[in-house]
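Participant: A structural model of the following input is requested.
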Amino acid sequence: MNKRKWTKEEIEEYRKIHGALFYCNKEDSNFFIPKAYGIGLTVNWANPITWIFILAIILLIVVRKFL
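Facilitator: Prediction:
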């Protein structure tokens, strides 16, 4: 399966079919995507970079807490 960046229209169509609460699309290589509601960006939870990013933030918080 070849990953590619999906367009905004494809993302909106995917959300109509699968729901808009969390965006988790293994076929989409986008890290940041437009939010379903409101202004801003959210992340693709199926992208491994997202999990690395979240773990790095948590690690940074923990390290700052104990130093």
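
Participant: alpha carbons only for contacts and neighbour counts from here, please
Facilitator: OK.

Participant: residues in contact with the helix or strand containing Ala56?
Facilitator: Assigned by DSSP states H and E, Ala56 belongs to helix 48-66. When contacts are defined by CA atoms under 8 Å, 6 or more residues apart in numbering, helix 48-66 is touched by residues Phe31, Val43, Asn44, Trp45.

Participant: now show me the structure for the sequence below, then we'll compare the two:
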Amino acid sequence: MSRRKWTNEEIEEYRKEHGAIYYNKEDSNIFVPKALGIGWTLNWANPISLVLILVPFGLVFFKYFH
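Facilitator: Okay, here's the model as predicted:
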């Protein structure tokens, strides 16, 4: 399967079937619009989203606990 950027309409349809947490391996977007409210959330199937979360925690950990 090739990954491509999904449109906002496709993302909404995916959420109707799979729930609020966005985990879509076929979508190459890192940030997607939130299901409720204003703003953006992460596509948790994209490996870059994991890096975006772990790097700040790692920096804080090494600054205060090293």
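
Participant: mind listing what His18 of the second structure touches?
Facilitator: Contacts of His18 of the second structure (CA under 8 Å, 6+ apart): none.

Participant: what of the one 5 residues further on?
Facilitator: Listed by CA under 8 Å, 6+ apart, the contact set of Tyr23 of the second structure reads Asn43, Trp44, Ala45.

Participant: host element of it?
Facilitator: Residue-wise, Tyr23 of the second structure maps onto no helix or strand under DSSP H and E.

Participant: what's the counterpart of it in the first structure?
Facilitator: For Tyr23 of the second structure, the aligned position in the first structure is occupied by Cys24, per TM-score structural alignment.

Participant: roughly how far apart are its match and Ile11 of the first structure?
Facilitator: To Ile11 of the first structure, Cys24 of the first structure is 11 Å away according to CA to CA, to the nearest Å.
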